[in-house]
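Q: Predicted coordinates and the sequence they were generated for:
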Amino acid sequence: MSKEVKPESMSLHSLGGRAGEATLEQEPVCIFGTGDLGRSLGQRLLQTDYKVVYGSRRPHTCGSLPRGAQVLSHADAAQLASLVFVCIHREHYGFMETLASQLEGKVLVDVSNNPEKNLYPEANAAYLQKLLPGCQVVKGFNTLSAWALQNGPSDASRQVYLCGNSAEAKQAVAEVVTKMGLTVLDRGSLSAARELEDIPLQLFPEWRLPLQIALCLTAFFFFYLLIRDVIYAYVIQGKDISFRIMVSLANKVFPIVSLIMLSLCYLPGVIAAFLQLYRGTKYRRFPDWLDRWMLCRKQLGLLALAFAFLHVLYTLIIPIRYYVRFRISDSIVTQIRENQTSKFDTTIAWRSDSYYSVGILGFGLYVLLGITSLPSVSNALSWREFSFIQSKLGHLTLLLCTLHTYLYGWDKFLRPSMYKWHTPEGYMVSLVVPTVVLVLKLLLLLPCVDRNITRIRRGWERAAPDEDKTLLM
C-alpha cells in the first residue's frame, strides 16, 4: 500500500556529514545533468526558493540554464550540497565512482528511466547504490516529465513515488517534494525501484481493453457491411459501388460502434445490480471480469464519444459528396424530362425531423458526459451532481441514441429486401445490446426492485436459510 510521507523539519547537513550553521534554504541542491529534465527540475527548485548548483562535464559550455543557478564541475558541485539529483542516463554513471569521496554519506536521487523493460539485470537505482555504497540512493521523480515540472503540478502529474533503504534520506527528499507542491507516495525499500522505473514505460494500460473492444467491433462491422453492401451489389446486381467504402460504409460503422460501446458503459452496472439482488448482499466481491469491465467504463465512454464525433463529421459532408450531388442533379433532370414532380410526404418529413432532432439531443448529452469525465470538471462537482450526470443523464443519452437509431430504421425491418443474403442491416444488430440494457434498467426502476436494491446498497443483507432457522429456534 502506498502511503504519504509527512515531512518533518530536518536539515540535510545531518545526512551530508558536513558541519555548518546554514539552514536548508541556504544550502544549495545539486543537480548532475543539464538536459531537459535537469533544467526543468532546477527551474522548479529555484521557484521554490532553493539554491541550485549544476554539476557538468563542461561547466562553461553547457548552454543556457535557469537564471540564478550556478554551474560547476561535478566534483565542486557535489561538495556544496548534501542532496544530489542524478539526471543522467545509466550508461554514464561510471564517472561518479571517481567522486566517491565527495559523495560519501550524501543522498543521491536517481530520476533515470530506461527505454524498455528488463534492459538491465537490476534497476538503475540499485545499480547506482552498488557503484556508490557510501551514499544513500533514493529513487524518485522518474514518473514526472520535464513539461510537468516546468508547468507546475497538475491533476495528472502531482504524485512523486519514492523508494529507498534509508528512511532519513527519503524524508529529506520528501521535504523537497512537498515544498514543490507535489504529493509524496512512499513505495518502500529500494527493491521497488524496478517497479517505479517500469511505470513510465506503460502505454495506456487502462485503455487496452476498451481499445481492443473498439477495434474488434469496428473490424467486425466493417467486413459485415462490406459483404452486405459492396460485395452483394457486385455479385448479385453487377454494380461496382466500391467507392462507397470511404464515406458511406464508414458512416455506417462509426454510429454502430458508438452506440454499442455506449451501452457497454452501462451494462456492467446493470449486471452488478442484478448480481447483488441475487446474492442479497453488497459485501461479496464481483467476479474479476466484471470488476475489470467496470473500471474501464470511462475509457469505453470516451471512445464511444470519439466514434460519435466521427459520425457527425461524416454526416456533415454528405451534401458536398460527388455521388450525392450527382444523384440530386440526375433526379432533377429526370423529373424535368418526364414532366413529373415529387409529392411532399408528411410522414417522411416527421420521420426525418424526429430522427435528426433526437440525434442532436443525444449527441449534446453525449458531449456533456465526456466533458464531466474530465478531472478538472469532475473535481468541481459534488458526488450527487456527478452521479446525476453520469448515471441518470447517461441512461437518457443511451435512450435518445437508441431512439435515433430506431427512427433511422423506421419500418425497414419489415421489408424483405433489407435482408441481403438473409442477414439483417448493421443498425439492427447494433440495437440488440442497448435495447437489452434499457429493458433491464427499466426493470431495476420498478418500485419493488428499486426498494430492494436500495436496501442492499445501504448495508442490508438477506439471511441465509440456515440463519433463518437459527433465528426461529
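A: Structure received. Numbers count the residues shown, from 1 in each chain.

Q: from here on, contacts and neighbour counts on C-alpha atoms
A: OK.

Q: any idea how far Gly140 lies from Cys87?
A: Separation of Gly140 from Cys87 (C-alpha to C-alpha, to the nearest Å): 11 Å.

Q: The two: which is more packed in?
A: Of the pair Gly140 and Cys87, Gly140 is the one with more neighbours under other C-alpha atoms under 10 Å, namely 30 against 23.

Q: Help me confirm that that one comes into contact with Val111.
A: Yes: the pair Gly140 and Val111 passes the contact test of C-alpha atoms under 8 Å, sitting 5.6 Å apart.

Q: Could you list the buried residues of stretch 156-166?
A: With burial defined by 16 or more other C-alpha atoms under 10 Å, the residues of stretch 156-166 counted as buried are 158-165.

Q: Just list the residues touching Asp36, thanks.
A: By C-alpha atoms under 8 Å, 6 or more residues apart in numbering, the residues touching Asp36 are Ala146.

Q: I'd guessed Glu104 sits against Gly134; true?
A: Yes: here Glu104 lies in contact with Gly134, judged by C-alpha under 8 Å, at a distance of 5.2 Å.

Q: Please pull up the helix or strand immediately following the longest helix along the chain.
A: The helix spanning the most residues in the chain, taking DSSP state H as the definition, is helix 250-279. Towards the C-terminus, the helix or strand next in line after helix 250-279, according to DSSP states H and E, is helix 288-295.

Q: what's the spacing between that following helix and its chain's center?
A: In this view, helix 288-295 has its centroid 16 Å away from the chain centroid, taken as C-alpha atoms, centre = their mean, to the nearest Å.

Q: One more: stretch 164-171?
A: That offset, for stretch 164-171, works out to 32 Å (C-alpha atoms, centre = their mean).

Q: re the thing from before, who's more crowded, Glu104 and Gly134?
A: Under the criterion of other C-alpha under 10 Å, the comparison of Glu104 against Gly134 puts Glu104 first, with 19 against 15.

Q: Next up, a structure to set beside the first:
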Amino acid sequence: MSYAIIGLGKIGTAIAQAFANQDIEVVVAGRRPLDASAAQIGPSIVARRLEDAVKADVVILAVPFANHRDIGRAAESWQGKIVIDATNAFGVPPEELGGLPSTAALAKSFPGAKVVKAFNHLPAAVLAQGSKTPQGGRRVVFISSDDGAASASVAALVERLGFAPIELGKIGEGGLLVQARGNTWAQLIFQDLAKFD
C-alpha cells in the first residue's frame, strides 16, 4: 500500500515524523517544493508534486479545511482510495457545510474515495511528541468513517505507526465527537489519552 501526506505544516510534519520513526515510506506534497523539509524528517519521506502524491492508495489531508476542494481536483479519480481527513473546520459556519459534519462535507470533493477522519484531535505539538506518552502508554488516535473496512485499514496503519487506534464508528454518529462545528470544538478534540497494553 502506498501513502501520501498532502501538506507539511505542523500536523503534516508530525504525521510524517511518525512514518519516519517506523521507516515507512510516505510521499509528501504541498504548494511549495518540500525536498529540504522531507530530507530533514528522514530518508523514508519522499517529496513529490501534488499530481504524483494523489496517486497513492492512502492520502492524508493535512491542509487547512478550505483547501480540500483544490486537492480533490488534483486527481483524475479517487475511486477506491482512502482519504484520511486530518483537517478541522473550526470557524466554518455549519450552513456552509450544508449542516453536515465537516468530514461528510469534505467527502463530496473526493467522489469514490473512502473517507476516514483521523489525526485531527490532537494539537500538532502533542502529536509531534510521538506515539509514546510520558507515562509509557501509547497515545490514542481516534478514527471515524462510514466505511468499516476503510476504518479498519486506517486503524491498522495507526497501530503500525505506534499509536493506539480507537474507532468511533460512523462520521455522523461517534465521529461527531472529533468534529469541530462552527466555533465549537467537539468533546474529544484536544484529549491526549493513552492506552496501556
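A: Yep, that arrived. Remember, predicted model here, so these are calculated numbers, not experimental data.

Q: Taking helix 288-295 as reference, get the angle to the longest helix of the first structure.
A: The directions of helix 250-279 of the first structure and helix 288-295 differ by 120 degrees, with axes from the mean of the first three to the mean of the last three C-alpha atoms, to 10 degrees as the criterion.

Q: Name the residues of helix 250-279 of the first structure that are buried.
A: Using 16+ other C-alpha under 10 Å as the burial criterion, the residues of helix 250-279 of the first structure that qualify are 250-270, 272-274, 276-277.

Q: what's the answer for stretch 79-95 of the second structure, then?
A: When neighbours are counted by 16+ other C-alpha under 10 Å, the buried residues of stretch 79-95 of the second structure are found to be 81-90, 92, 94.

Q: Go ahead and name everything in contact with it.
A: Outside stretch 79-95 of the second structure, the residues within contact range by C-alpha under 8 Å, 6+ apart are 56-65, 100, 102-103, 110-120, 150, 179-185.

Q: same question, stretch 261-270 of the first structure
A: 214, 290, 293-294, 297-298, 300-301, 303-304, 395, 398, 433-434, 437, 440-441.

Q: if we go to 6 Å?
A: Defining contact as C-alpha atoms under 6 Å, 6 or more residues apart in numbering, one finds that stretch 261-270 of the first structure is touched by 297, 301, 304, 434, 437.

Q: Which pair in these has the greatest spatial separation?
A: Pairwise distances across those peak at 16.0 Å for Ala304 and Val437 (criterion: C-alpha to C-alpha).

Q: Name the residue closest to the centre of the second structure, please.
A: The structure's the second structure has its C-alpha centroid closest to Ala86; by C-alpha atoms, centre = their mean the separation is 3.2 Å.

Q: Kindly state which residue of the first structure is aligned to that residue.
A: Correspondence of Ala86 of the second structure to the first structure, assessed by TM-score structural alignment: Val111.

Q: how far away is its match from Trp383 of the first structure?
A: Val111 of the first structure sits 37 Å away from Trp383 of the first structure, going by C-alpha to C-alpha.

Q: in the second structure, which spans are helices?
A: 10-21, 35-41, 50-53, 68-72, 102-107, 124-127, 148-160.

Q: More neighbours: which of Ala304 and Val437 of the first structure?
A: Here Ala304 of the first structure and Val437 are compared on neighbour count by other C-alpha under 10 Å; more neighbours surround Ala304, at 28 against 23.

Q: Please name the nearest non-neighbouring residue to that one.
A: The spatial neighbour of Ala304 of the first structure that comes closest, neighbours along the chain excluded (C-alpha to C-alpha, 6 or more residues apart in numbering), is Ser258 at 4.4 Å.

Q: how much space is there between that neighbour and His92 of the first structure?
A: Distance, Ser258 of the first structure to His92 of the first structure, using C-alpha to C-alpha: 49 Å.

Q: which one in the first structure is aligned with Ala104 of the second structure?
A: In the superposition onto the first structure, Ala104 of the second structure corresponds to Ala126 when matched by TM-score structural alignment.

Q: can you pull the contacts of the closest residue to its match other than its chain neighbours?
A: The shortest distance from Ala126 of the first structure to any non-neighbouring residue, by C-alpha to C-alpha, 6+ apart, is to Leu190 (6.7 Å). Each residue near Leu190 of the first structure by C-alpha under 6 Å, 6+ apart is listed here: 163-165.
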